[in-house]
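Participant: only the shape, not the letters, is given here:
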């Protein structure tokens, strides 16, 4: 007979005083010993999750429907470490007590359906990490359709500038499960800046970060969640009981989720790109200012940084900086550290990155703009644009994006499988804008790097001095490229060949 399901763990988490003493909690790590846990998927999160479970004495079965040259070496390593690994099939193990799923597995995946029918709890890697974390470790959580990684990295930089032992985790290099486990000396990071996807939040039930923000919500991953409302509500799970709510006042969903899904007894802190009201952070002339975490929000403000400290100082990136500052201030970070941390922050590649100026034309790589909402933020940052766009739209609509961008467009160069949909939208909303389509090879076919030479040459022919040639595809890359970094790298290399 299967064991009783492993119980969730309730954590005490302070609202304003992360140094407060934690209350007693169930030792989830002890409960894992000898229990049967199924790890679903050998992707990024699967192997570290399996190792963490093995280290706590669990009987681990890892399953993955793939059986290829990528999964076999990983499977061999985990088998040598004591896990049972099943490739090419995804059975629910007998006497299974818990399933830890990779974030991308849909709820209707057969294994997860079988687990639900058998009364076996399904959680994700974030939920497992939360249950295993040291009780006094503080989490500051960031989600949203766009801007998560940049904001998490900014927050990490600001926290470290204040002397905090902080680490950015999630989709930023360090698996979250590794960040909650003690190192060789038994230590751990005091504060985590946690990037959370809608998938990860869907599989989290007891998550209680000290403070959290939903940066923005726009249509994305609707096929996985089944619509915009469930996608947004998954994001809203970050506003848990006891969590300080940091909201983007310009984003209706951010405010709505904080008000409807958050705890009304916790502070609600807004950030905006103009003069802040009491209880908000905002911008006054060229200053980032705080009217929330000050002694008298009604009559005083604290200067945090200048726009020159934010790179690039595009509007959406200033919003990211304000969100990071609000989260940092929620744990008492000094204003000077906000300024120092933002100034020291190095933007990630392929995020509105200036590549070169050729003949008076700026070339900018924002290959990370993989959906219309992200592309809109990039397009709004420049006055006159030759737009390089296209790829896999994943069901997203582009009419609103094109209609808003039309006054800024000098021309457009379209690539990728769904380029016709962007061309049609341009025909409806920007009929006078010249459009060039560039056909390119699919997948791993030869010629993928050099197709960008054609793209850049066509864009250069459309551009005039003072224009910006902007790669902001509004679409995923996998129809022509391995991923968005490769797409951006090929674009940058083609620009440099112009020189």
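Facilitator: That came through fine. Bear in mind that the values here come from a model prediction, so they are computed numbers and not experimental data.

Participant: C-alpha only now, for contacts and for neighbours.
Facilitator: Will do.

Participant: quick check, residue 427 in a strand?
Facilitator: No: assigned with DSSP: H, G, I helix; E, B strand; the rest coil, residue 427 falls outside any strand and is helix.

Participant: count of neighbours near residue 302?
Facilitator: Neighbour count for residue 302, taken as other C-alpha atoms under 10 Å: 17.

Participant: if I look at it, how far off is residue 284?
Facilitator: From residue 302 over to residue 284 the distance is 11 Å, taken as C-alpha to C-alpha, to the nearest Å.

Participant: check residue 366 too.
Facilitator: Distance of residue 366 to residue 284, computed by C-alpha to C-alpha: 28 Å.

Participant: got another, please set it beside the one above:
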């Protein structure tokens, strides 16, 4: 059984539509004490709600947050103390059944606590749904419109570009939601924002039913997080929620028909427009590329036969980590520009933002160059769709790939890019899924594997083997990447790019994708330093 995103409306929650609602005395269970859970508990307690927070973790970070919340009279149960409630029995709040459960984004719909809430008729909201309902009333100058972004890949880049464009136009804004500032903090800020650039994950959208953005974009749609959502249909439906109630513009990718289908299915405000983004010459109502110019034929007068220049491909060099504007970076920039233009941002502000934008760490970052070989870190490419976008930008490539596959299928990825591969270096505790795809679709490409373990002598002075005994130690972190960089460097030729675009999650051998990228960059620097 799973908890349903179509939440019941109870007598107690019916009037909780904005900050004027009767929040005082509301009994709330908050599931999870991460960044969003802490923000939810804080915001609710500040409005007089009675809050109980549950988290199976009891590390130093959770304990410190619990101390802070205790000052606000918020009860927190951690670790074993939270086990009973987390196992499925809906806990009381101050001796009474809760009126509401607020869940952190990563909690699955099958989590026993959330299933129990649904079975009991208790609404389950995500942190973003709560933020939407804690805003100032409609029509108030303190209520900032939302420009919302989702998609399988490119969300953070697009959202940060969008925030930069809004700021360049002189607006008080922030990148919030799944990136930057928690959206709850932004909507209750004493100094109101003019407009918010809101990144939303499929998890957050699953638990959101009331959000109605001024404009919204689904950048792309490819299989991801299917184990969480239960299938591609549910994943796509979650993404499509971002278009519901849109007032001005639904931005979609012309090259991805699935995103256009979500626009067609959405229930929007009368007058809202579908705005396409293309890497080709734009038609009427689209943004695209004419030669090297980013062109707007959607938000200009006389768009039937004219366009506004928003910048050039050269303006995106900084956004591409110094390696040239990869196609997915151009697409992200156009989507951000479409949202900004829908809000009235002038072309000059769009261009200024693109010229000044720099990507986050581990996103197509040039980390070294020597002997005609460039080394690029795209550790954030944690699924096949993201890796495909990265590979598209380079030819030929020594591809460093692998990790935790999350059940992904790599056949289409390898088949599409086989011709550009000089060699492949495989990481991960189980490289067999990628190895199999390479054998089927790129049998001529050399495949070099970093062993997941190595043998060490047991006991003995000075590391001498005792009694022929060996132990196998799992490799991880820097040891893995040192070997990967050595193999990749030996395979590369002048003119090649060694590209870390793993197409997999990192947690089998690294703390996260950031640690993986840091290890790659450090190993590259050491190799280049040794070779002068």
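Facilitator: Thanks, I have it. These numbers come from a predicted model, not from an experiment.

Participant: so what number do they get for TM-score?
Facilitator: The TM-score (TM-score structural alignment, normalised by the length of the first structure) is 0.93; 478 aligned residues with a C-alpha RMSD of 1.8 Å.

Participant: the more surrounded of residue 366 and residue 284 of the first structure?
Facilitator: residue 366 (27 against 15).

Participant: which ones are touching the alignment partner in the second structure of the more buried one?
Facilitator: Under the alignment (TM-score structural alignment), residue 366 of the first structure maps onto residue 378 of the second structure. Contact analysis of residue 378 of the second structure by C-alpha atoms under 8 Å, 6 or more residues apart in numbering lists 362, 363, 364, 365, 390, 499, 500, 501, 502, 517.

Participant: return the distance of the first one relative to residue 501 of the second structure.
Facilitator: Yep, that's residue 362 of the second structure we're talking about. Between residue 362 of the second structure and residue 501 of the second structure the computed distance is 10 Å (C-alpha to C-alpha).

Participant: which one's more surrounded, these two?
Facilitator: residue 501 (29 against 25).

Participant: map the more buried one onto the first structure.
Facilitator: That one, residue 501 of the second structure, aligns with residue 472 by TM-score structural alignment.

Participant: point me to the helix or strand that includes the residue lying closest to residue 344 of the first structure once chain neighbours are set aside.
Facilitator: In this structure, residue 344 of the first structure finds its nearest non-sequential neighbour in residue 157, 7.0 Å apart by C-alpha to C-alpha, 6 or more residues apart in numbering. Under DSSP states H and E, the secondary-structure element containing residue 157 of the first structure is helix 148-161.

Participant: what's the helix or strand that that helix is followed by aligned against in the second structure?
Facilitator: Downstream of helix 148-161 of the first structure, the first helix or strand assigned by DSSP H and E is strand 166-169. Aligned using TM-score structural alignment, strand 166-169 of the first structure spans residues 173-176 in the second structure.

Participant: which parts of the biggest helix by length in the second structure are buried?
Facilitator: Ranked by residue count, the top helix of the second structure under DSSP state H comes out as helix 513-530. By neighbour count on 16 or more other C-alpha atoms under 10 Å, the buried set for helix 513-530 of the second structure is 513-525, 527.

Participant: dump these into a markdown table; add distance to residue 112 of the second structure as well.
Facilitator: A markdown table is the format used below for the buried residues of helix 513-530 of the second structure (distance: C-alpha to C-alpha, whole Å):
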| residue | distance to residue 112 of the second structure |
| --- | --- |
| 513 | 29 |
| 514 | 31 |
| 515 | 32 |
| 516 | 33 |
| 517 | 35 |
| 518 | 37 |
| 519 | 38 |
| 520 | 39 |
| 521 | 41 |
| 522 | 43 |
| 523 | 44 |
| 524 | 45 |
| 525 | 47 |
| 527 | 50 |
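
Participant: nearest to residue 84 of the second structure, of these?
Facilitator: Nearest to residue 84 of the second structure, judged by C-alpha to C-alpha, of the buried residues of helix 513-530 of the second structure is residue 513 at 33.1 Å.

Participant: alignment lookup: that closest one to the first structure.
Facilitator: Checking TM-score structural alignment: residue 513 of the second structure goes with residue 484.
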